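K.L.:
Sequence plus predicted model, see below.
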Amino acid sequence: MQKLKLYQALAEAFVAEGVDTQFILMGDGNMHWTSALQKLPGIKTVHHRHEHCAVAAAMGYHVATGKIAAASVTCGPGLTQLTTALPAAVRARIPLVVFAGESPINAKFYNQEIAQLPLVTATGAHYIQAHSLPRMHEYVREAFHVARLERRPVVLGVPYDLQTLAPATTSPYVPSTRYIPNGGRPRPDPELVAALVAKIREAKNPIVIAGRGVLHSGAKSAVEAVADRCGAALATTLPARGLFDHHPYSLGISGGYATKLCREVMAEADLILAFGARMSYYTVDGGNIFPQAFVAQIDTAPRGLSEGALAANFFITADARVTAEAILTELDATLGAGKPTAATVRTNELAHRIATELPDDHHFEIAPGLLDPRAVIRMLDDVIPKDWDIVSGSGHQSYFNSQMRGRPPEKFCAIREFGAIGNGLSYAIGVAAARAEGRNGKVVLIEGDGSLLMHIQELETLKRHGLRVLICVLNDGAYGAEIHKFRHTGEDDSGAIFGRPPFEAIAQGFGLVGAEVRDLARVPGLFDEFAAQGEAGVWNFQISDQVVAPTMRRNVVRGHGKM
């Protein structure tokens, strides 16, 4: 009987940790491990054409499922390809474990050898050098423990000559979940709740902002009840967008992607109640969106100093749901059950404007044969069912699709914390792998032309794995952010203009379906055709390069030049 190899034992340990899908690019440093994992029951494997894309797809998979994600690359150049994906996962606080080969520990010379630990550490991810045979189970357990508890990516580096040895122990693997402390939901200090309620009672223009912490806590209903009880308008961070879209007083996204109306209302806010939100630079739009407000942050780990600025004026370190319930109780106790606060922000006029006004109504001249990207998104929002997943790419075009309404945050994947373009297709593959039972994933990627081209080879991954994704390219023939910055300063923009690639033909070259769209009346029929067949497809929307997103119009005026 063939003896168990270490790579097999390590693969079994990953399964014991709950891994059911791996995103990989195989090389000699990880080929034995990935093959062993692929053979285990219930494991789905997605083979990519670029290492960066394997990790980015794992990120999308986590956003779609909430599960810890697993990716794998080989040593040396395989690992160096991750130095853009890893910081994106770090800043988005995505728990994933990357199994990486290391060069053979006993080799005198190996041409792919590189010091992997400092490279990974520089990205903010955690690196584990697994060099001791007796401690291999401990290394895996530490990797998953750190990923889960700290919500950040971990790279487990195992020299590939060690992987082919027999494991030093035959003891059963004990998963990291046995070591995660369960202290219950952190409860708020009653004195702090009382002090905050005193502020709530007197606020005339309060606004509740919900972040991802509300989703993690299951606090949606409780937070919405707080807003209703104190007469507040509602808003969300970008990752939690859509959470309150059903509510007549939901303003949408706070921060750089806020609508014209949202900015108008927030400019008059005197109290912000931020539940489970980091209050990042983007959520507060660099401090410009609610300049008069007293900001209270309720979070399990609030930070007074966030990205160089004061995050809030008042902090409660506690769980979002428990704190919201405590606020409701305190309001009834001190104000009287059902008695209104001083809030006046909710009016019939505001509800009507929320329901009827466009996110951005600035006029632009659109040349014949080209489309306004805002109209493209409105059409897609009307045609695509609300239960389909929307994956948002990055860059200038990403503002437009963020304004889609009535889509739950669990069905909207937007990872933007590192500001890197080129990730959307990989994220969509990860979401599709999570949803594609029977190859019937209902996933739409909305992406820019420049960003999509950066990893266009992953169309072959879609085809090979039979993953059905509808890719809507907002094609302005340029790097949109850069041309608008050039034009604002009066500089030559030709260096950012590259022409309009025929994405429909590119898709067909990969064996997918494709269509060029210059008339939005075609979209309902195209969608019916797409839904009726099982292949991934690309719609090439020819959009005007004259339409400038509001966030870009503001930022270039401020001189930031950043999305």
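P.N.:
Perfect, thanks for sending it.

K.L.:
rest of the way, CA atoms for contacts and neighbours
P.N.:
Noted.

K.L.:
ok, Leu162 - contacts?
P.N.:
If you count contacts by Cα atoms under 8 Å, 6 or more residues apart in numbering, Leu162 has them with Leu6, Pro104, Ile105, His131, Leu133.

K.L.:
so how many other residues sit close to Thr461?
P.N.:
By other Cα atoms under 10 Å, the residues close to Thr461 number 18.

K.L.:
Surely it and Thr45 touch.
P.N.:
No - judged on Cα atoms under 8 Å, Thr461 makes no contact with Thr45 at a distance of 11.5 Å.

K.L.:
gap between the spatially most central residue of the chain and Leu238?
P.N.:
The residue lying closest to the centre of the chain (Cα atoms, centre = their mean) is Ile415, at 2.7 Å. Distance of Ile415 to Leu238, computed by Cα to Cα, to the nearest Å: 9 Å.

K.L.:
now Pro159: how far from Ile128?
P.N.:
Pro159 is 12 Å from Ile128, by Cα to Cα.

K.L.:
Going by residue numbers, what spans are helices in the stretch 101-250 of the chain?
P.N.:
116-123, 136-150, 160-163, 190-202, 212-217, 220-230 (DSSP state H, counting those that start in this stretch).

K.L.:
for the stretch 451-563 of the chain, same thing?
P.N.:
In the stretch 451-563 of the chain, the segments counted as helices under DSSP H, counting those that start in this stretch are 458-465, 480-489, 503-509, 523-532, 550-558.

K.L.:
State the distance from Ile506 to Gly537.
P.N.:
Where Gly537 is concerned, Ile506 sits at a distance of 10 Å (Cα to Cα).

K.L.:
the more surrounded of these two?
P.N.:
Gly537 (26 against 16).

K.L.:
got the contact list for the nearest residue to Arg416 once chain neighbours are set aside?
P.N.:
Closest residue to Arg416 apart from its sequence neighbours, by Cα to Cα, 6 or more residues apart in numbering: Ser394 at 6.9 Å. Counting by Cα under 8 Å, 6+ apart, Ser394 makes contact with Arg416, Gly419, Ala420, Ile421, Gly422, Asn423, Gly424, Glu447, Gly448, Ser451.

K.L.:
how about the fifth one, secondary structure?
P.N.:
In this case it means Gly422. Put simply, Gly422 is coil when judged by DSSP: H, G, I helix; E, B strand; the rest coil.

K.L.:
got another, please set it beside the one above:
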Amino acid sequence: MTADIHVHQSIAKALADHGVDTLFGLMGDANLFMVDSYVRDHDGRFVPAANEGSSVLMALAYTHVCGKLGVATVTHGPALTNCVTALTEGARGHVPMVLLAGDTPVDNPRHLQGIDQRELAKASGAGFEQLRSPATASKDVARAVYRAQVERRPIVLNMPADFMWEKTTHEKHVLDVFTNPGGVAEGDTLDNAIGMIASARRPLILAGAGAVAARDQLVKLADRLEAPLATTLKAKGLFNEHPYNIDMFGTLSTPAAYDLIAQSDCIICFGASLHDFTTDQGKLMKGKRIVQVDVNPTAIGGGLHPDAALIADAGLTAETIVYWLDEAEIPSSGFTRDLDIEELTAHPAGPNKTGDGYINFVHALERLEALFPKDRILVTDGGRFMTEVWCRISAPDPHSFVPTVNFGSIGLGLQEAIGAAVAQPDRPTVLFTGDGGFMMGGINEFNTAVRMGLNLTVIVANDAAYGAEHIQFLDRKMDPALSVFEWPSFAATATALGGIGVEVRSDSDLEAAIDTLRGHTSGPALIELHLDPHDVPRMRI
């Protein structure tokens, strides 16, 4: 217990009590003194964003990449409304983070910026925690941190501005949290699942984001069964270097891998919710036995009903299955013995119809894949370009891959790339974004990356259009003019904002850009790929 201090100081001290060493945000009336105390009294690092929603996205990526709880702060009213898309992205992605949001004074119900902040947060899918009184400030911070970890979603802690200069007695409150629940599967359902697996001649193991921590156990099960391994998008990179890794499952599979999945007779799914993109709207699961293992009950049965559902820990369940297969002396399936993994993981390039003045996108991706260090952090925005990036640009592991697609929004990529780069500054971060996404959410934060001196390279896929809409007009033989835009030069803009910008319109331009950026680590750089809007590969989802 300490002597009386102000509430804004108690909140800052509570963050330090929880080991929060980085705070993303934008200051305003209701949080500026708390931020000041956090930086000056506790040596905290404050990353100032240009837009409030950006600070939430930065914190989400920070959580994902380094595994520590991301924390952001904004003031009240329009500051919080600017965060709705970002909070929804975090809630849909089950990412723990805390947003310290100021609120208008309790005694001024007609404040110009006053809104019902609880209802706003709830509408996004985030949780809401109220700072109840000056006396409970440290307890309320602890409660928000606790809930973010156990509920695995953003929690908004609402802080009335008129509390900030009230006095309180600070007490340290830190709730220890065990965040990996789940037991061992048992009973008839487990017996039935093992029976399905034991009788399968062509089993396949699918891992999602919920099974990332169980990699070793899943590999052991795959080796025991002689079963291929595949991942959902969010678990991209989990089985890198394994000889029977067929990479991503579903609409992002190679044609050969898609055919292999179609031939399988039993899919054993760990930590994967089996949505329409993974299952190709259920087509890939027809005629197969489906065993689904997940600690989250809501992940099972949403779009597809498995033949056996086990609410249990992925790793422990995989170990249990191996144990009983060995006890029963079940022979391996032999499914992997004649597989050609090189063929199964090769994405065809397709015809090159790129016009003059443009770079072929697939060729550019293949060159960039070779350029960037393997220990990269890969971030992708939403948009028409993204599926080719997912298929052709590698990530070393799922924690190094940040796809901003939980809410189907564009314009979130650069903000999350900043959070990823702040989380691990010694590693290169690479962002792929489209022209529309960069205009929507990139330009206003590129200078934030410059100010922070981040080791960040931004690749802008510029087809001078909102590409997904452009292709829909063309498909219906309509004039696509409304989807076409004359953007400014993104490379020149990046240079004007303090970074390095390079334009690419040809193979020779691309090689020159690669020479310019090879070994560059001092601040952000941007490569603008000018793409033919009529020759950008179609989305695979």
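P.N.:
Alright, I've got the coordinates. Not measured: the values here are computed from a predicted model.

K.L.:
Mind telling me the TM-score for this superposition?
P.N.:
Taking TM-score structural alignment, normalised by the length of structure 2 as the basis, the two superposed chains have a TM-score of 0.94; 537 aligned residues with a Cα RMSD of 2.2 Å.

K.L.:
before we move on, the earlier item: quick one: which of the contacts of Ser394 of structure 1 is nearest Met31 of structure 1?
P.N.:
Set against Met31 of structure 1, the nearest of the contacts of Ser394 of structure 1 by Cα to Cα is Asn423 (24.7 Å).

K.L.:
Look up how far Ala61 of structure 2 lies from the equivalent of the closest one over in structure 2.
P.N.:
In structure 2, the residue paired with Asn423 of structure 1 is Leu412, using TM-score structural alignment. Leu412 of structure 2 sits 11 Å away from Ala61 of structure 2, going by Cα to Cα.

K.L.:
Which of those two has more residues huddled nearby?
P.N.:
Ala61 (32 against 29).

K.L.:
So that one sits against Ala417, correct?
P.N.:
Yes - using Cα under 8 Å, Ala61 of structure 2 makes contact with Ala417 at a distance of 7.2 Å.

K.L.:
what comes into contact with stretch 400-415 of structure 2?
P.N.:
By Cα under 8 Å, 6+ apart, stretch 400-415 of structure 2 touches 54-55, 57-58, 61, 64-65, 85-86, 88-90, 92-93, 234, 236, 376-383, 395, 416, 431-433, 436-442, 445-446, 458.

K.L.:
Repeat that for stretch 485-493 of structure 2.
P.N.:
By Cα under 8 Å, 6+ apart, stretch 485-493 of structure 2 touches 435, 443, 460, 464-466, 500-503, 526-528.

K.L.:
switch to 10 Å and redo it
P.N.:
For stretch 485-493 of structure 2, the external contacting residues (Cα atoms under 10 Å, 6 or more residues apart in numbering) are 435-436, 438-439, 443, 446, 460, 462-466, 496-497, 499-504, 525-529.

K.L.:
for Phe23 of structure 1, helix, strand, or coil?
P.N.:
Applying three-state DSSP: Phe23 of structure 1 is strand.

K.L.:
What does it correspond to in structure 2?
P.N.:
When structure 2 is aligned by TM-score structural alignment, Phe23 of structure 1 is paired with Phe24.

K.L.:
and the gap between its match and Glu52 of structure 2?
P.N.:
9 Å.

K.L.:
Surely Gly302 of structure 2 is in contact with Gly282?
P.N.:
No - if you go by Cα atoms under 10 Å, Gly302 of structure 2 and Gly282 don't touch, sitting 11.9 Å apart.

K.L.:
circling back to that earlier point, a strand runs through the residue nearest to the centre of structure 1, doesn't it?
P.N.:
No - applying three-state DSSP, one finds Ile415 of structure 1 to be coil, outside a strand.

K.L.:
For it, give its distance to Ala58 of structure 1.
P.N.:
Distance from Ile415 of structure 1 to Ala58 of structure 1, by Cα to Cα: 12 Å.

K.L.:
which residues are in contact with both of the two?
P.N.:
With Cα under 10 Å, 6+ apart, Ile415 of structure 1 and Ala58 have common neighbours Ala89, Ile94, Tyr427.

K.L.:
Any of those buried? List them.
P.N.:
Ala89, Ile94, Tyr427 (16 or more other Cα atoms under 10 Å).

K.L.:
got the residues you listed as TSV, with distance to Leu79 of structure 1 columns?
P.N.:
TSV is the format used below for those (distance: Cα to Cα, whole Å):
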residue	distance to Leu79 of structure 1
Ala89	15
Ile94	18
Tyr427	19
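
K.L.:
What count of nearby residues applies to the nearest residue to Arg148 of structure 1 once chain neighbours are set aside?
P.N.:
Nearest residue to Arg148 of structure 1 in three dimensions, chain neighbours excluded: Pro95, at 5.8 Å (Cα to Cα, 6+ apart). Residues near Pro95 of structure 1, counting by other Cα under 10 Å, number 28.

K.L.:
Now do the contacts for the aligned partner of Pro95 of structure 1 in structure 2.
P.N.:
In structure 2, the residue matched to Pro95 of structure 1 (TM-score structural alignment) is Pro96. Counting by Cα under 10 Å, 6+ apart, Pro96 of structure 2 touches 59-60, 63-64, 67-71, 90, 126, 145-155.

K.L.:
how far away is the residue nearest to the centre of structure 1 from Tyr139 of structure 1?
P.N.:
29 Å.

K.L.:
likewise Tyr427 of structure 1?
P.N.:
From Tyr427 of structure 1 to Tyr139 of structure 1 the distance is 28 Å (Cα to Cα).

K.L.:
Identify the contacts common to Ile506 and Gly537 of structure 1.
P.N.:
Leu459, Leu512, Val513, Gly514.

K.L.:
Of those residues, just say which sits nearest to Gly255 of structure 1.
P.N.:
Set against Gly255 of structure 1, the nearest of the shared contacts of Ile506 and Gly537 of structure 1 by Cα to Cα is Leu459 (33.3 Å).

K.L.:
Alright, calling it a day.
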